[in-house]
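[1] predicted model and sequence follow; I will ask about them next.
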Amino acid sequence: MEPADAFGLPWAGGCHCGLARYRVDEAPKFIFACHCTDCQQLSASAFAIGMLLPAKGVVWADCDLAEYAKTADSGVISRQYSCRACGTWLYTAKDNTPDTLILRSSSLDARDWVRPIAEIFTASARPWARLSTAFSLPGNVEAPERLIAAFAESDIRPG
C-alpha cells in the first residue's frame, strides 16, 4: 500500500452536530458507491459512498455512538454507527471483516477529492443514478484485491 503521506494523513471528520469526531491515520483501501437497498434507505438517497479503511486506522474521540445491526441476506451481520444526537451515519462494520470498517466519506471535514473507483449492488441501482466508475458490480465485492490494486494506481487522492 502507498505511504500515508501520499494521502495527506491524518484526516479529521465527524457528524453534523460536531458531537462525534474522529481522526483517520491510515490510507483507504478503496472508495465505492453502494446501491444496495439498505444504503439507499440509510442515506435517504440513491446510493452511499463508502471508504474501506483498516479499523485500527480510525481513532474515535470520546463519543457515544448509536449502533443498528442487521443481518444481510448473505447472513453477515452489518452494524451501522451513527451520532446519537444528530443521527449522522458515520460508519459500517461487518462481523465477517473485523479488521476493516466502511467510513461514510461524507463525514470527512475535507471531502471534495473523494470519488468512487467502483459501484456495487448495481442490480438494485436506480437507473438514473448509475456512475461512471472503473468497476461496476451487480452485487457485493467478491475479489477486493482488484479494487485495492486499481485504487492504489488511481489518481484519487486529496489535494
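    Noted; the coordinates are in hand.
[2] could you use CA atoms for every contact and neighbour count after this?
    OK.
[3] which residues does the closest residue to residue 96 other than its chain neighbours contact?
    Using C-alpha to C-alpha, 6 or more residues apart in numbering and skipping residues adjacent in sequence, the residue nearest residue 96 is residue 76, 6.5 Å away. Applying C-alpha atoms under 8 Å, 6 or more residues apart in numbering to residue 76 gives the contacts 94-96.
[4] rerun at 10 Å
    By C-alpha atoms under 10 Å, 6 or more residues apart in numbering, the contact set of residue 76 is 70, 94-97.
[5] out of the residues you listed, which are inside strands?
    70, 94 (DSSP state E).
[6] select from the contacts of residue 76 the one having the most neighbours.
    Most neighbours among the contacts of residue 76, by other C-alpha atoms under 10 Å: residue 94, with 19 neighbours.
[7] check the spacing between the most centrally placed residue in the chain and residue 89 real quick.
    Centroid-nearest residue in the chain: residue 50, 2.1 Å away (criterion: C-alpha atoms, centre = their mean). Distance of residue 50 to residue 89, computed by C-alpha to C-alpha, to the nearest Å: 11 Å.
[8] other SSEs contacting the helix of greatest length in the chain?
    In the chain, assigned by DSSP state H, the helix with the most residues is helix 144-153. Judged by 3 or more C-alpha pairs under 10 Å, 6 or more residues apart in numbering; DSSP states H and E, helix 144-153 is in contact with strand 30-34, strand 118-120, strand 135-136.
[9] what's next to the shortest one, contact-wise?
    By C-alpha under 10 Å, 6+ apart, the surrounding residues in contact with strand 135-136 are 32-33, 116-123, 130, 146-147, 150.
[10] here's the one I want to compare it with:
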Amino acid sequence: MADTITHIVLFKYRADITWSDFEKHFESFMALKTTSLNPKTGKPLIKSLKAGKNRSWEPFNKGFTHGFVLEFENQDDLDYYLTKEPVHIAFSKSAGPLIEDSCVIDIKDGVLFGPPAKRPLGEGEYQGSCHCGGINWTAKLSTAEHVLCHCSTCQKLGGGPYSCNQIIPKDDLKIVSGTPNVYTYTGASGKSVRCYFCGTCTSHIYHHQDVMPDKIIVRTLLLDGGPQMPATGEIFGEGRLSWVRELQDTLK
C-alpha cells in the first residue's frame, strides 16, 4: 500500500450534454477498470474505481458535479495510464467535448509534504529548470545538441562568450511550474524579441521572435543532460571572441 496512488478526477459537464452521451461516457469510464491494461503483465492498471454524482449540501463544489476516484499500484502505472495507455487516451479524446471543466489531484496516503511527481517525458523530451528551481519546463528536441550563438545580445544577457540554443516549434516547450518574466528588445531583424526568464534567479529559458512566430529559441544548456550534449553548429560567428577557439589549449 505504501506506493499506492489515488487519482481523483472531478468533472463539470457541459450544459447541453444529452443523457445518451453522458450514459455512454460514464459506462466507458467505468469500463477502464478492466480494459486499461499493464502492457507487461496484461493485468488491469486500475486497482479500484469509484464514481458518482456530488451529493454534498456544502456550497464548496465549485460547479463540479461528478467525481471519479481511481487507485493505482504505483506512480509508474498511473503515468502509463495517463500518457500511453491506448484505451484511456481514446476515452479522453472522446470525453473532451462533453466536459466544461475538470479538476485532478493525485495523493499518496499519509504523505503531506514533498514535491509533486514529475511528468513523464516523451521521446526526445527533456526536463529543464532554472537555477533556483522556481520554474520548470519541458522541451522537445529533434536532436540532442547545442547551436552556439555569438551575438552581442547573448553575450550581454548571459555574461559569457556565447549561449547554447536550439530553435524548436513553439508548442514543443511546456512550462510545468512557475511563471517566467518577460524582457522585450529589438532584434537584428528590427522586430521584437521576447526573452523569458526567471524573475528570481534570472536564468534565461527561451526567446520568442516576431520574425518567426511559430518557433522559439530554447536555452539547451538548462535542460537535464545539457552539459553532455555536443555543440554542432554556431551562428553570428563574426561576434565570436578571439580567444574562444584557443581557450581549451590555453588553459591546459
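    Structure's in. What do you need? Here the structure is a predicted model, which is why all the values come from computation and not from measurement.
[11] care to give me the TM-score?
    For these two chains in superposition, a TM-score of 0.70 is obtained (TM-score structural alignment, normalised by the length of structure 1); 125 aligned residues with a C-alpha RMSD of 2.2 Å.
[12] buried members of the contacts of strand 135-136 of structure 1 into PyMOL, please.
    To isolate the buried members of these in PyMOL, using 16 or more other C-alpha atoms under 10 Å:
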select buried, resi 32+33+116+117+118+119+120+121+122+147+150
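[13] which residues of structure 1 fall in helices?
    Counting by DSSP H, structure 1 has helices at residues 37-43, 144-153.
[14] which other helices and strands does the first one contact?
    The one in question is helix 37-43 of structure 1. If contacts are counted by 3+ C-alpha pairs under 10 Å, 6+ apart, helix 37-43 of structure 1 sits against strand 48-54.
[15] rewinding a little: in the longest helix of structure 1, what's buried?
    Across helix 144-153 of structure 1, burial judged by 16+ other C-alpha under 10 Å covers 147-148, 150-152.
[16] ok, back up a step: pull the most distant pair out of the contacts of strand 135-136 of structure 1.
    123 and 150 (22.3 Å; C-alpha to C-alpha).
[17] if I look at the counterpart of residue 20 of structure 1 in structure 2, how far off is residue 209 of structure 2?
    Mapped onto structure 2 by TM-score structural alignment, residue 20 of structure 1 lines up with residue 135. Relative to residue 209 of structure 2, residue 135 of structure 2 is positioned 21 Å away (C-alpha to C-alpha).
[18] ditto for residue 240 of structure 2
    In terms of C-alpha to C-alpha, residue 240 of structure 2 sits 22 Å off from residue 209 of structure 2.
[19] can you give me the strands in structure 2?
    Using DSSP E, strands in structure 2 cover 5-13, 46-53, 66-72, 99-107, 125-129, 136-140, 146-149, 163-169, 173-177, 181-186, 192-197, 204-209, 215-219, 231-235.
[20] list residues touching both of residue 50 and residue 89 of structure 1?
    Going by C-alpha under 10 Å, 6+ apart, residues that sit against residue 50 of structure 1 and also against residue 89 are 103-104, 106.
[21] quick one, longest helix in structure 2?
    Under DSSP H, structure 2 gives helix 19-35 as its longest helix.
[22] in structure 1, what range does that helix match?
    Helix 19-35 of structure 2 covers no residues of structure 1 once aligned (TM-score structural alignment).
[23] that helix - contacts with which helices or strands?
    strand 46-53, strand 66-72, helix 86-95.
[24] deepest-packed of the ones you listed, please.
    strand 66-72 (a mean of 19; mean count of other C-alpha atoms under 10 Å).
[25] which part of structure 1 matches it?
    By TM-score structural alignment, strand 66-72 of structure 2 lines up with nothing in structure 1.
[26] any idea how far that strand is from the chain center?
    23 Å (C-alpha atoms, centre = their mean, to the nearest Å).
[27] quick check: angle from that strand to strand 5-13?
    If you take axes from the mean of the first three to the mean of the last three C-alpha atoms, to 10 degrees, strand 66-72 of structure 2 sits at 160 degrees to strand 5-13.
[28] reformat the helices of structure 1 as JSON lines; add distance to residue 54 of structure 1.
    Shown next, in JSON lines, are the helices of structure 1 (distance: least, C-alpha to C-alpha, whole Å):
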{"stretch": "helix 37-43", "distance to residue 54 of structure 1": "21"}
{"stretch": "helix 144-153", "distance to residue 54 of structure 1": "12"}
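[29] residue 24 of structure 1 is nearest to which of those?
    Closest to residue 24 of structure 1 of these, according to C-alpha to C-alpha: helix 144-153, at 17.5 Å.
[30] what's the closest one aligned against in structure 2?
    Under TM-score structural alignment, there's no match for helix 144-153 of structure 1.
[31] next, the angle from that helix to strand 48-54.
    Using the same axes, to 10 degrees: helix 144-153 of structure 1 against strand 48-54 is 90 degrees.
[32] so how far is helix 144-153 of structure 1 off the chain centroid?
    Chain-centre distance of helix 144-153 of structure 1: 15 Å, with C-alpha atoms, centre = their mean.
[33] for stretch 203-211 of structure 2, same thing?
    18 Å.
[34] where in structure 1 does that stretch fall?
    Aligned by TM-score structural alignment, stretch 203-211 of structure 2 corresponds to residues 88-96 of structure 1.
[35] show me what contacts the aligned partner of residue 59 of structure 1 in structure 2?
    Mapped onto structure 2 by TM-score structural alignment, residue 59 of structure 1 lines up with residue 174. Contact analysis of residue 174 of structure 2 by C-alpha under 10 Å, 6+ apart lists 127-128, 136-140.
[36] please report how far residue 174 of structure 2 lies from residue 144 of structure 2.
    Note on residue 174 of structure 2: its distance to residue 144 of structure 2, by C-alpha to C-alpha, is 17 Å.
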